[in-house]
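**Student:** got a predicted structure plus its sequence, pasted below:
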Amino acid sequence: MHFCLLNPQHLMFRFLRLLVLPLLTISSVAVAQVDFRPGYIIQPAGDTLRGEVDNRSAVRSATECWFRQGAGAVRSYSPTELLGYGLPGSKVYRSRLVAVPDSSALLPRTYFLDVLVAGATQLYYRRDSNGYEHFYVGTGPAAATELVYRRTLTTSPDGSSRYLEKNLFRGTLAETFSACPAVQQQVASLPFKQSQLVAIIKLYNACVGSATSASSQASAIPRSHVTIGMVAGLGIDELRITTNPGFAGLSNADFGTSTQPVGGLRLGVTLPRLSEKLSVQLEVLYHHQRYQNEYRINYSSSTYSEQTRVQLTHIKFPLLLRYTYPTGRVRPIVQAGIAANLGLKAVAEYRQQSATSTTSYSPWQPVFTSEVRTRSGWGPVASAGIQSLGLGGRLLTLEARTERSLGFTHDTGVGSIIWHHQVLLGVTLTK
């Protein structure tokens, strides 16, 4: 008996098709949800109105502010309609007209910029819709100049390739720091990193005697939070067999389901710079499956029974992007990603009914040789569930998960696909 692996291009297409729906679900949920928190807006005349501001992603926060007072209607403001807005103790945004030094084709545009450093010289931040980060420096209440760093791949006439860097941000900062030569000299070797930009602008403000404004005038620097936890539950797995035309035997096999426990460890990392609602979850799970089936085979003028049993043991490595609803004691979660599977054991055996007896069978024989067994594979994963605080402030999660993985052989004749359905309970061991 033989097995086959599906065409890799077809697998990639099917993987993308299966992954699109969960990702669209996450996106639509994220867009639809609002997260109003105590905040304020600064009107063009300088008046401050207090109420609630929608805590949005970094991308959307730069172009729109949703504000409401009490039970009043929600109003949307663009960057040209406000001087700024904020969430006390968390985020501060100011409306600034920004310019790009080396691009005359890009007209100046007004954004809500995240204030990283306040003072005589300010450092601002924005993430665009393509996920790229932008930093700006400003010395006044209205305009800001982008700190430009570009890295491009070029090919020389001899065919060799190398990267060229344009550190235009250093010239912009050197001009800005003209009042403090001691700080200005440090710009020549300054790397283009947020932490370095924050540090040197704070240093310049101290040099020129500008009080580095109170923390309420600048956003709190978001930091990733790492958690370690355990996860355990029950897996219900379905093995599906497909055979090539003319292949007898397993064409009639229906293995049904395998119900076995599953468990392991989980590592979670939040992504506050992208969104406070997003995190990455990496798990290591032990998973065993056991299938058995008996079926009838018609061969020539004879009909006989055949039995097949399959045992699979894997270490699974799911990598998931999680969206968590931002409010409430019990918060919905949605996840999507991929799972890599490392095979520890793959045993598939069959036996046939004796030609002389309807009750006895031949000895068990391997379905395939060890050379055609698949030791590793991957598949798309999606899940939905809830999250809540448990005893001692530890996070509890309960989720229903579905995964589609490849079979366990790369020979020809027969293909196999496994659907994994799991109910999992997780608890963090760290706070």
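**Tutor:** Alright, I've got the coordinates. Numbers count the residues shown, from 1 in each chain.

**Student:** from here on, just use CA atoms for contacts and neighbour counts.
**Tutor:** Noted.

**Student:** mind listing the helices for the protein?
**Tutor:** 8-32, 58-61, 168-176, 181-184, 194-207 (DSSP state H).

**Student:** out of these, nearest to Val423?
**Tutor:** Distance to Val423, taken as Cα to Cα, is lowest for helix 8-32 among the helices of the chain, at 17.4 Å.

**Student:** what comes into contact with the closest one?
**Tutor:** Tyr323, Val334, Gln335, Ala336, Gly337, Gly379, Pro380, Val381, Ala382 (Cα atoms under 8 Å, 6 or more residues apart in numbering).

**Student:** ditto for stretch 104-121
**Tutor:** 61-64, 79-80, 84, 91-100, 122-126, 137-140, 198, 201-202, 204-205, 210-213, 217-221.

**Student:** what about versus this one:
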Amino acid sequence: MRKNLLTIAALGLVTVAAQAQQFEPGYLVRQAGDTLRGTIENEFWEDAPRELRFRSQPTAAIMNVSTRSLRGFGLSSGRQWRAQVLSYDAAAESRRTYVQRDAPRTRMVTDTLLTELLLDGPLSLTVAFRSTSPHYFVQRAGQAPLELVNRVYSRTNADGREILSQVNNFREQLRLYLQPECPAVAQRWNQLRFEAASLRTFLVAYKTECLGLPALKPEPGAQPAVTGAGKMRLEVGVLAGASFVNSHFSKPSYITTDVNYPGPGANLEDVNLEQAYLSGAQLERGVRPVAGAYLDALFPGRRFALHLEGQVRRRSQYTAAFSTNQATYPTKTYTVGARTLPSVALGFRLFRPVGLGQVVAGAGLALQYNSSLPSRVDFPDASQREFRGLRLPDARVLVNSNSQFAPYAELGYRRGRLTGTLNWRYFSDTVEDPSTINRVLYNRDNNTIAAVNTTLYSYRTQQFQLNVAYRLNRNTDK
């Protein structure tokens, strides 16, 4: 047991050798106008973050900085944000589950928004609320910003069916805003889509071909980091660990099997025969090694992931002997063979930055295969299994399903390529023991067995696992 505990402790200490969480060179512009340069944790935001994790030096302590205290911030990889006082339609909605009924209504609000800069200069493009209902703001030097937003609403048609309609005349709005007409981009209007990349491409063309302003350096929105922020990322890795397993039988109940039931009016005697031998028995208790692999699909923002995991462990052999208090079969021995148990788990993971890494919390459902008990029931000293000279049914196995479902939960810490987690699983099943005849219904009229009761147990398995996982593929965000 001491060796097993040392194994678990060693696995828990492995995570200290992990690499640092990803920080990128960047800058903060404070309200006073001064600029702080250092490194910022890149969380691949869709919407403007409420808080940034900033270090002035690679070895300095991490500071949590509220973005409300900033005029803007940026990453050297190209993404930039800036605070703007803007008037926008707070009632505009393009998510279909939140649409308004009948004609769309407007609710203009003036507020300071932290917007992402997609195009800078005398003709700029910024965006806010990117993950819900994107609001794009086009601003030409000397003019007020133009808001472009899609509005979806529901209405009832002539047949009485509810349908969705949208109002978005962004091309005409932009055409009127960019007066006078510029023939150089006349062919581009029909190709223009209400998307960040398409709007930016059009405005870059207008800026260079109509305003005569050359693009002397890559624009912020042209950097790969902008498109990567909206993409999912896959992580593949292997894992190893130790699992403390506790499997036991409990809550015996009974199954009645008719042997030669005579019907109503017969002279029947109900006789107790055997006890539920396995009630409370520990089928397995101890620490077992675990190995497997995992796949994480990280969503934009890198705070949520779908988690798929496969692992395998070995179940040990169980043997127990019992006294039956029956003259024809005084002892009984159960043997459950060892078996390799593969399992697969599907769930989700949440990530929260703490220190130089991230706290990991997850939950889901696990399915364990090959769970049937390869069992044998022996009666070493039996001449014959009988009751009052009558042969009893002679089944000598335990019966249960070949797969088990379990909820699982996990909590851990991730840093670089390594992730350490403590995992809990709870498998539940029933096991029938047809070899144990608890009661006999005896027919006195013709000296026959009318029916027998066999035993059914609840079969519960709890696992507490300490795992260390290693990511195999490179971090494509870098």
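**Tutor:** Thanks, I have it. This structure is a prediction, so every number in the text was calculated from the model and none was measured.

**Student:** so for Thr397 of the first structure, which of the helices of the first structure sits nearest?
**Tutor:** That would be helix 8-32 among those, by Cα to Cα, at 17.4 Å.

**Student:** mind listing what's buried along that closest one?
**Tutor:** Phe15, Leu18, Leu19, Pro22, Leu23, Ile26, Ala30 (16 or more other Cα atoms under 10 Å).

**Student:** so how far is that helix from its chain's centroid?
**Tutor:** 12 Å (Cα atoms, centre = their mean, to the nearest Å).

**Student:** for the residue lying closest to Tyr470 of the second structure once chain neighbours are set aside, give its distance to Gln358 of the second structure.
**Tutor:** In space, and not counting its chain neighbours, Tyr470 of the second structure is closest to Leu418: 4.8 Å by Cα to Cα, 6 or more residues apart in numbering. In this structure, Leu418 of the second structure and Gln358 of the second structure are 11 Å apart, going by Cα to Cα, to the nearest Å.

**Student:** before we move on, what about Glu162 of the second structure?
**Tutor:** When Glu162 of the second structure is compared with Gln358 of the second structure (using Cα to Cα), they lie 45 Å apart.

**Student:** who's more crowded, those two?
**Tutor:** Neighbours per residue (other Cα atoms under 10 Å) separate Glu162 of the second structure from Gln358, with Gln358 holding more: 19 against 12.

**Student:** from Trp424 of the second structure, how far out is that one?
**Tutor:** 20 Å.

**Student:** do Arg193 of the second structure as well
**Tutor:** Counting by Cα to Cα, the gap from Arg193 of the second structure to Trp424 of the second structure is 48 Å.

**Student:** quick one: which of these two has more around it?
**Tutor:** Between Arg193 of the second structure and Trp424, counted using other Cα under 10 Å, the more crowded position is Trp424 (19 against 13).

**Student:** what do we get in the first structure for that one?
**Tutor:** Counting by TM-score structural alignment, Trp424 of the second structure corresponds to Glu403 in the first structure.

**Student:** so what's the closest residue to that match other than its chain neighbours up against?
**Tutor:** With Cα to Cα, 6+ apart as the criterion, Glu403 of the first structure has its nearest non-adjacent residue at 4.4 Å, and that residue is Val381. Val381 of the first structure sits next to Leu19, Pro318, Leu320, Ala336, Gly337, Ile338, Ala339, Arg401, Thr402, Glu403, Arg404 when contact means Cα under 8 Å, 6+ apart.

**Student:** which of these are conserved in the second structure?
**Tutor:** Checking the contacts of Val381 of the first structure against the second structure (both residues aligned by TM-score structural alignment, their matches' Cα atoms under 8 Å), the contacts still present are Ala336, Gly337, Ile338, Thr402, Glu403, Arg404.
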